[in-house]
Every structure is written in structure tokens, then in C-alpha cells.
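In: Sequence and predicted model, in that order:
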Amino acid sequence: MSRDRSLLPYRPNVGAVLFAPDGRVLVCRRADLPNAEGAPGGWQLPQGGLDEGEDPRSAVLRELAEEIGTDRAEILAEHPDWLTYDLPPRLVGVALGGRYRGQRQKWFALRFLGTDADIRLDADPHPEFDAWRWVPIEDLPALAVDFKRDIYAELARAFARFARHD
């Protein structure tokens, strides 16, 4: 597999900024990404691949069902741009099946319509996450892995209005 980033495409992807009724955002801990001490780490927002010809709005709800066990959500907004990130050199040719240089993502803000009991990380036979929690949206950039930090900062800025309450 090629490690020359310029020869690899971006993987089409959708992502969800899922807001609880109190305005906090769902983050999930990757089961396969240890932190610096070797313990589980890698907090991220739910996201996943966009199948060829699939509508991104449908895909984001499908990804929620697959990754967190529920699609009890309504779409509030769509980020106007496709956001991209490049994998760090050490992961090019390794992550994402070794076929992509990074991801090209369409992000959505969604309101969670369920209860915490509806979130089931074990709904998939091969769960991607091993823990989840609700956090203030301004915490997103600090929780992200370094190569996704700029995207998370943009999402926190673009979707901040959904974290506010009267």
C-alpha cells in the first residue's frame, strides 16, 4: 500500500455532533486507540463512512444506529462545507484500511430524542467505542486527537448556538 499521501484519496465520511436536551455533546472513547499511558483513550464524535450514492443525511442517522445503538435524533443543521483532515504520516497506508490519506467529512448537528438508556455501544458485534459521556461543546477541541483538532474547533464554533438554552 502506498505511503505517498498525494496518491491517495480522501474517504467520504459523515459525522454527528449530537446534543443532549441540556445542550451538552456526546463524545465516545475509541476502544482501539490507547492514550500515552497505554490505557483506552481517543475521545471522538460519532462518524463513519459514506457509501457510494448514499445521502449524507440518511448516512449520519445510520452511523448513529451502528456506533451508539440508536438513531433517536433529529437533524438540526448541516455544516455548509465538507471538512477534511489528513492522517499523520505514521498512519498513512495503515489507518482507514491503508487506502486513504484522510477523510472528507460532512458534519451535522443533531438533537438527541432518546434517553441515556438508548445509547448502546454494544449494539454492534464489533463495537468501536468502549465508553461515552456528555461534555460541553467548548471541550471538543481539547478531547480530539491532534490531527482532528482543527475540525473539532470548527464544529464547536459552527454549532455553538445549539448548546445555548433560554
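Out: That came through, no problem.

In: make it CA atoms for all contacts and neighbour counts henceforth
Out: Noted.

In: can you map out the helices along this structure?
Out: 56-68, 140-143, 149-158 (DSSP state H).

In: also this one, for the comparison:
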Amino acid sequence: MTDKNEIINNDKKNYRPNVAAIVLSAKYPHQCEIFIASRTDVENAWQFPQGGIDDGESAKDALFRELEEEIGTREIEIIAEYPQWVSYDFPPAIAKKMHPYDGQIQKYYLVKLKKGAKINIATDVPEFSEYKFVPTKNIYDYITFFKRTVYKQVLKYFKNEGYI
């Protein structure tokens, strides 16, 4: 496990350690559709499920916990893991809300819903107001601007590796 202090204090910026999941529908590999959801707290901001890593928690444990908290299931199979941590900075309006963090540093996982898994975004503390599965080529029609660079990097890697 990477030292959390190493992650947080990357490049003199204070990054929040985080996991993110690119969730493929249970139809994968026959059909490649990716889950995206619209945030409840930022208008028209679509994203992948993601969330902070708690103290003493591994990235994989955080992945399963966050998926259950955000989309109501941990019924997934991990297909692949992005080999590095990737970071992005928050835009100023979001940085104010996320103080003391300047952005997030994330470990990305490509996962597939297990057959019969049910999505439920009406969780205890809903983070999403709606969701959909979209073809990879349509992701950028929805994704919020400040996450696009990281999403492109990660999706390109999984595509080049033959996963999507």
C-alpha cells in the first residue's frame, strides 16, 4: 500500500486520496457500456463513482465501500487497475468547499457489474440524482470539464490494453 502522506502531499499540493470506478454493465464484454451519474450537489456534473479513502483503508476496500455507498451495490468484479495514481485540481468554486484539499489523487479501477446486480442511487446520503450507461464514445458528452483530462488518460489506457 502506498504511504498516504506521500499521496496527499504530491507536488506541494494537498490532494485527497480517492478511488474511482469505471463501472461496465453486466453485458460486458458483449456490449461495452459505462456507468455515469449526475451529482446532486453540482448541476449537470456527470462522473464515475468515486470517493475518499479512509485512514487505514486499502484502495480496494474503499472501492467496494464507495460503490455500496454511492450506487447501492458491491456486486462487482474487478477487471483491471490503472497502474498509477492520477491527480486533478479542483476548480476554485469546488476547492472552497473541499478545503484543505487542492484536488484529488485517485486510483482507478475498471469493474464489471455481476449478473443480477442492482443499482440503487437512492442511498442513505444520495450523491447522484440520475444515472445511465453510455457507450465509451459518448462519455465526453456528459463528463464535467475538470475531470476530462484524467478520464481521457485512464480510458485510453484501458482501451489500449484491450479492455474496452
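Out: Arrived safely, thanks for sending. Given the structure is predicted, the values throughout are model-derived calculations rather than measurements.

In: Pick the most deeply packed of the helices of the first structure.
Out: helix 56-68 (a mean of 20; mean count of other CA atoms under 10 Å).

In: Mean deviation, it versus the second structure?
Out: For helix 56-68 of the first structure, the mean deviation from the second structure after alignment is 0.8 Å (mean CA distance after the TM-score superposition for the first structure).

In: what's that helix aligned against in the second structure?
Out: Alignment of helix 56-68 of the first structure against the second structure: residues 59-71, by TM-score structural alignment.

In: got the contact list for that stretch?
Out: Applying CA atoms under 8 Å, 6 or more residues apart in numbering, the contact partners of stretch 59-71 of the second structure are 18-21, 49-54, 73-74, 107, 119-128.

In: now do 7 Å
Out: Residues outside stretch 59-71 of the second structure that contact it (CA atoms under 7 Å, 6 or more residues apart in numbering) are 19, 49-51, 53, 73-74, 119-121, 123, 126-127.

In: Let's see which of those residues end up in strands.
Out: Counted as lying in strands by DSSP state E, out of the contacts of stretch 59-71 of the second structure, are V19, Q50, G51.

In: so who does the closest residue to F128 of the second structure other than its chain neighbours touch?
Out: Nearest non-adjacent residue to F128 of the second structure, counting by CA to CA, 6 or more residues apart in numbering: R39, 4.4 Å away. Residues near R39 of the second structure by CA under 7 Å, 6+ apart: A45, W46, E127, F128, S129.

In: List only buried entries from those.
Out: A45, W46, E127, F128 (16 or more other CA atoms under 10 Å).

In: gap between stretch 152-166 of the first structure and the chain center?
Out: Between the centre of stretch 152-166 of the first structure and the centre of its chain there are 15 Å (CA atoms, centre = their mean, to the nearest Å).

In: Next one: the nearest residue to A153 of the first structure once chain neighbours are set aside from I151 of the first structure, what distance?
Out: Once flanking residues are discounted, A153 of the first structure sits nearest to P141: 5.1 Å by CA to CA, 6+ apart. Using CA to CA, to the nearest Å, we find P141 of the first structure at a distance of 8 Å from I151 of the first structure.

In: coming back round to it: so can I have a markdown table of the helices of the first structure showing distance to V25 of the first structure?
Out: What follows is the helices of the first structure, written out as a markdown table (distance: least, CA to CA, whole Å):
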| stretch | distance to V25 of the first structure |
| --- | --- |
| helix 56-68 | 13 |
| helix 140-143 | 9 |
| helix 149-158 | 10 |
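
In: mind checking which of those is nearest L91 of the first structure?
Out: helix 149-158 (16.3 Å; CA to CA).

In: superposed on the second structure, where does that closest one end up, distance-wise?
Out: Comparison of helix 149-158 of the first structure with the second structure after fitting gives an average deviation of 1.0 Å (mean CA distance after the TM-score superposition for the first structure).

In: thinking again about what came up before, to P80 of the first structure, which of the helices of the first structure lies closest?
Out: Going by CA to CA, the one of those nearest P80 of the first structure is helix 149-158, 9.5 Å.

In: What lies in contact with that closest one?
Out: Under CA under 7 Å, 6+ apart, the answer for helix 149-158 of the first structure is L83, I137, E138, L140, P141, A144.
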